[in-house]
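Undergrad: need coordinates for the following:
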Amino acid sequence: MFSVFMFEKISLSRKRNHNIPLTIYTIACLLLLSSCGNDHQGETTSIVLTGKIINPRTDHVVLINYSGIQDTLKLDAKGVFIKTYKDIKPGLFTFVHTNEYQSFYLGYGDTLRWRLNTKAFDESLAFTGAAAKENNYLIDLFLEIEKSNRSLLSESQREPNNFKEMIDRLTEMRIKKLKQAAKKDNFQDHFVENTIKIIKFNGWSGLERYAYTHYGKNEILQSDVLPSNFYSYRQHLEICDRELLNNYAYRPYVISLVSNIALYNCARKHGSGKTVDRTGYEYRKEKLHVIDSLFTDQELKGLFAGIETRNFIRNRKNAVEISDLVSEFLEISEDKLLNDNITKMAATYMNLDPGNKLPNFELYQYNNKITDLSSQVKGLGVLFYWSNKNESYALRIHKRVNELREKYPEINFIGINLDDPTSGVWHEASVKFGFNKSSEFQLVDNQSISKQLALRNDNRSMVVAPGLTILDPNINLFHYQIETTLLGYLSR
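TA: From the prediction side, this is the model:
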């Protein structure tokens, strides 16, 4: 069944006719939103799902299909999990382990086995058993797409017609290659249909990112002169289907689409993109309006609107703007639990506004004695949080902090570990990587304090003054102007 929104016959491409404003309402009228059937629609299968995780980061994995299944599978002492499903609908599923996730296909058959090493999550993932050929093809396609997408930035300097031809040619080549492999290895039809969607969404993402990378933010309105067929695919777009969340190219595509439309709309209001702040309230508000117009499915609408709202809350330092955007979000979201979570998150971050004070929470020292935060902040302090669950970030942030320590010895750079205090991993990581024990601590009450500070494991740092007065609740130590920022705080 198709839901057709076609109130006006206006192309979604950036036409030369400047008298027709491209708005999110026009877009809502033009998108064709649907979900597709397949030859096995409604059929279920019985399957044994088993796998082994080498170097596991937690004691479980999570299996999701965004259509009613969210299953936590426990790992045994050897990192092995096993689960039997008696009635399960084949299709793409999402596999999650800590902050890593990947799509996989659960097809018709008896047993699907997989194996991976978290040290090289995607590269080491391999399958045997039912639908193994499909899944190995899927992960190879992911790695190929990931590599290809890294080169798209340089390709964006091509002229529009040339760029679109390149994207179309690449998409057609991948689909042709898929069909050849499907014929040779007898891929399941449902898998082929889902993989074609992955290929198409990835190609469309490239088209949506082109205007910004080619013209730049300031001149985004020049995209009015793009060929009339540049965005023609939008007129037959299938986007309102929850099962697409298991498609690893779907979310990046939606984010690219929403960002492109919102930036254009904001620039149109100002007559140019020069004054549009892509981190600002107006732009994020416009993104929520775009999402509201694109999606009829309330769950998808809430999910993508929630992503935008959370990102804004995490990165803004203005309590009024946070409050205003949350109000906009609550206008379009009907998910009471999500609304409650967003509201609580906003309240937490607003309590962390500059000028407020951090709670004087307790910390373990390396010798296991307990101290408190205020005792460690004797001057200007930079608190950086890390977890051994994200080893690459832990190494990167410590390397960066060591560089800054050498240049600014008058600043107290304080490392705070977020791992379970009973696990011992903090001590092990500190010894293994040679972290500075005198300036490293661990939260005593890691659960409640993490919630109070709205901490995520991999990207939060703060600047505080003596007395724990917050100067910056969310500073980026990797920013190219970080030294200028730190000097500004020192000169106060």
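Undergrad: going forward, measure contacts between C-alpha atoms and count neighbours the same way
TA: OK.
Undergrad: contacts for stretch 242-251?
TA: The contact list for stretch 242-251 (CA atoms under 8 Å, 6 or more residues apart in numbering) reads 65-67, 92-94, 102-103, 194, 197-199, 201-202, 299-300.
Undergrad: so which of the residues you listed is the closest to K437?
TA: When the contacts of stretch 242-251 are compared for distance to K437 (CA to CA), Q102 wins out at 35.9 Å.
Undergrad: give me the neighbour count for the closest one.
TA: Using other CA atoms under 10 Å, Q102 has 17 neighbouring residues.
Undergrad: now K74
TA: Neighbour tally, K74, other CA under 10 Å: 16.
Undergrad: excluding chain neighbours, what is closest to it?
TA: Counting by CA to CA, 6 or more residues apart in numbering, H60 is the residue found nearest to K74 once chain neighbours are left out, at 4.3 Å.
Undergrad: pull the most distant pair out of the contacts of stretch 242-251.
TA: Using CA to CA, the two most remote members of the contacts of stretch 242-251 are I199 and E299, lying 24.2 Å apart.
Undergrad: more neighbours: these two, which one.
TA: Set side by side, I199 and E299 show more neighbours around I199, with 24 against 18, by other CA under 10 Å.
Undergrad: spit out the contact partners of F95.
TA: V61, V62, L63, I64, Y101, Q102, S103, F104.
Undergrad: now do stretch 102-120: distance from first to last residue.
TA: Start and end residues of stretch 102-120 are separated by 13 Å (CA to CA, to the nearest Å).
Undergrad: repeat for stretch 227-237
TA: End-to-end distance for stretch 227-237: 19 Å, by CA to CA.
Undergrad: likewise stretch 120-133?
TA: End-to-end distance of stretch 120-133 (CA to CA): 20 Å.
Undergrad: okay, buried residues for it please.
TA: Under the neighbour-count criterion of 16 or more other CA atoms under 10 Å, stretch 120-133 has F121, D122, L125, A126, F127, A130, A131, A132, K133 buried.
Undergrad: who touches it?
TA: Stretch 120-133 has contacts (CA under 8 Å, 6+ apart) with 100, 102, 105-117, 135-136, 139, 143, 185, 187-188.
Undergrad: in the stretch 101-250 of the chain, which spans are strands?
TA: Using DSSP state E, counting those that start in this stretch, the strands found in the stretch 101-250 of the chain span residues 111-117, 126-129.
Undergrad: can I get the ones you listed in JSON lines with distance to L443?
TA: JSON lines is the format used below for those (distance: least, CA to CA, whole Å):
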{"stretch": "strand 111-117", "distance to L443": "29"}
{"stretch": "strand 126-129", "distance to L443": "37"}
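Undergrad: here is the second sequence; please produce its structure so I can put it next to the first one:
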Amino acid sequence: MERALLYLTFCFLASCAHKPDTGNTVYFAGEIVNPTSDYVVLYKNDVVVDSAKLDTSNRFSFSLENIEEGLHHFDHTPELQYVYLEKGDSLIIRLNTLAFDESLVFSGSNEEVNNFLLEMFLNYEDEEQLVYSYYALDPEKFSGKIDSLRLQKLEELNTLNIDKTISKGAFDMAKASIDYNSYIYKEKYPFIHKKKSGEETIHRLDSSFYDYRKNLNINLKELTYFRPYYNYVNNRFGNLSYMVCAQNCGMEKKMSSKDHLHLNQHKMHLIDSLVKEEYLRNNLFRNVAMDYLLKVHEVNNECNQFIDKFKELSENEAHIAEINHLYNGIKALQPKESIPDLAILSVEGDTVHMKDISKNNHTVFYFWTGDQKRHFRNVLRHVKKLEKQHPEYLYVGINLRTSEDKWLSMLNEQAIDKKLQYRSFDFGEIQESLIINNLSKCVITKDTVIVDAFANVFTRNPFVGQQKTLTAK
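TA: Next up, the predicted model:
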């Protein structure tokens, strides 16, 4: 209902909007409720096109001459979303950062394709749980279910194209959002099916299961920065490298550090052999290096050799610097190193340092954000169990990026000790310093000294300095 009302409101606004030029000029404007930044930044791929400052009414506008047509994205830190622009467009948006994607509505020229792309994005998020239940099915039934979901979306797109004629480029982009999200499910199937079915080895698949691959190009420059396409290509290479290694390299059933190294070396070789598009190629190399370092997070000769190979293949100096920085960060978080002395805020608004909290204590630092309430409830429930099993530890929650009002409101809804809850000053600083790449991570210290900076609060037992299964169930 809210989205419908917003849509009607902006249909009216769009009808009143002034289109500066019927030729090449693009007018892109809007209003942001509860802004989290002073600016909106428009990108084409990874290049900034322009930026606009919000006015006193939290509105912004761009007037753009001779831009490259196609998919762009706009950034309102820390969120971003896609926008499809063509010459002569006059497009208006409205959104509320408290529900960034869910509240976003496009009005004006090309509103149809932009709202459709947004709906496909939200639909993909909504249907993940349903699709996850399908992974236990045999390959033929699973494929049938996914194909059925895809056909339903294609029917919606074809209906849209009949009712509101859109350009071929816009139609192709909308179709890509359907196709690649569907094919991601199939690339993931062998691995999730193995986990759900309890089978010891990857289920044998008929060659027809991957028939869709025959007509897909993995060197499309125009889709390099489109999330569904990039995620599909990345999953496809992960699938291919694992299958080849499982058949030819004696891959162990349970992945070890050596297996991760071998698998990612093989994945880099496949990318080097098959991907010629420069930006996609470099982004994939970066992803392989990030994935390896964040999974293994060790410091040894094998890691050094892997990074040397990455540097040899990558042609992106910014990516090379980023990987070097990450590896140096991992080195600083090894056991027996001192925990970074980061400043955080207490519920009283006082500045406290993590070193001061952990001094003379055995401490578990865990993390959460206000936009993932389910995770927050789950981690609190699990921490309460751990407190009973291991009362010798201090359990400290750190919120990463939530407004103060929302943070305090969420704390008030829970029966927890607020004296052990803090909020980060700077999300980027704490994420980078502690290398927080997922919210299951926790950092364990003993009197300011790191015991395990890469523990998982749900699946590992850092309390004895070893990676074992936690006892809380």
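Undergrad: ok, and the contacts of F95 of structure 1 in structure 2?
TA: Using both residues aligned by TM-score structural alignment, their matches' CA atoms under 8 Å, structure 2 keeps these contacts from the contacts of F95 of structure 1: V61, V62, L63, I64, Y101, Q102, S103, F104.
Undergrad: thought V96 was touching the last one, still the case?
TA: Translated: F104 of structure 1. No: with contact defined as CA atoms under 8 Å, F104 of structure 1 does not count as touching V96 (10.7 Å).
Undergrad: with neighbour numbers in mind, choose between the two.
TA: F104 (23 against 16).
Undergrad: what does the more buried one correspond to in structure 2?
TA: Aligned counterpart of F104 of structure 1 in structure 2: V83 (TM-score structural alignment).
Undergrad: for R234 of structure 1, see how far away Y212 of structure 1 is.
TA: 18 Å.
Undergrad: nope, D110 of structure 1 is what I was after
TA: Distance, D110 of structure 1 to R234 of structure 1, using CA to CA: 39 Å.
Undergrad: neighbour-wise, which of the two wins?
TA: R234 (20 against 14).
Undergrad: quick one: that one from L288 of structure 1, how far?
TA: 19 Å.
Undergrad: how about the helices in the stretch 101-250 of structure 1?
TA: Along the stretch 101-250 of structure 1, counting by DSSP state H, counting those that start in this stretch, helices occupy 121-124, 132-150, 152-155, 160-185, 189-215, 250-270.
Undergrad: got these as a markdown table, with distance to G415 of structure 1 columns?
TA: Shown next, in a markdown table, are the helices of the stretch 101-250 of structure 1 (distance: least, CA to CA, whole Å):
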| stretch | distance to G415 of structure 1 |
| --- | --- |
| helix 121-124 | 27 |
| helix 132-150 | 33 |
| helix 152-155 | 35 |
| helix 160-185 | 45 |
| helix 189-215 | 37 |
| helix 250-270 | 33 |
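Undergrad: so which of those is nearest V80 of structure 1?
TA: Among those, the nearest to V80 of structure 1 by CA to CA is helix 121-124 (15.7 Å).
Undergrad: so what's whatever residue of structure 1 lines up with E125 of structure 2 up against?
TA: By TM-score structural alignment, E125 of structure 2 lines up with E146 in structure 1. Not one residue lies near E146 of structure 1 by CA under 8 Å, 6+ apart.
Undergrad: what does the one 10 residues further on give?
TA: Residues counted as contacts of S156 of structure 1 (CA under 8 Å, 6+ apart) are F163, Y210, T213, H214.
Undergrad: over to L122 of structure 2?
TA: With contact taken as CA under 8 Å, 6+ apart, L122 of structure 2 is in contact with D101, E102.
Undergrad: so stretch 317-328 of structure 2 matches what in structure 1?
TA: Residues 336-347 of structure 1 are where stretch 317-328 of structure 2 lands, counting by TM-score structural alignment.
Undergrad: what lies in contact with that stretch?
TA: Contact with stretch 336-347 of structure 1 is made by G302, G306, T309, R310, I313, I322, S323, V326, L330, S333, A454, as judged by CA under 8 Å, 6+ apart.
Undergrad: ok, average deviation of that stretch from structure 2?
TA: Compared with structure 2 after fitting, stretch 336-347 of structure 1 deviates on average by 1.2 Å (mean CA distance after the TM-score superposition for structure 1).
Undergrad: gap between the aligned partner of E111 of structure 2 in structure 1 and L112 of structure 1?
TA: Aligned by TM-score structural alignment, E111 of structure 2 pairs with A132 of structure 1. From A132 of structure 1 over to L112 of structure 1 the distance is 7 Å, taken as CA to CA.
Undergrad: and what of I322 of structure 1?
TA: Using CA to CA, I322 of structure 1 is found at 46 Å from L112 of structure 1.
Undergrad: in the helix or strand where E432 of structure 2 lies, which residues are buried?
TA: Taking DSSP states H and E as the definition, E432 of structure 2 sits inside helix 427-434. Residues of helix 427-434 of structure 2 classed as buried: I430, S433, L434 (neighbour count, 16+ other CA under 10 Å).
Undergrad: swap in stretch 449-469 of structure 1?
TA: Residues of stretch 449-469 of structure 1 classed as buried: 449, 452-455, 457-465, 468-469 (neighbour count, 16+ other CA under 10 Å).
Undergrad: name the residues that touch it?
TA: Contacts with stretch 449-469 of structure 1, where a contact means CA under 8 Å, 6+ apart, come from 345, 348-349, 352, 354-361, 374, 377-387, 389-390, 393-394, 418, 443, 470-477.
Undergrad: try it again at 7 Å.
TA: Residues external to stretch 449-469 of structure 1 that are found in contact with it (CA atoms under 7 Å, 6 or more residues apart in numbering): 348-349, 355-358, 374, 377-387, 390, 393, 418, 470-476.
Undergrad: ends of it, what's the gap?
TA: Across its full length, stretch 449-469 of structure 1 reaches 17 Å between end residues, using CA to CA.
Undergrad: and that stretch, how far out from the chain middle?
TA: How far stretch 449-469 of structure 1 lies from its chain's middle: 21 Å, per CA atoms, centre = their mean, to the nearest Å.
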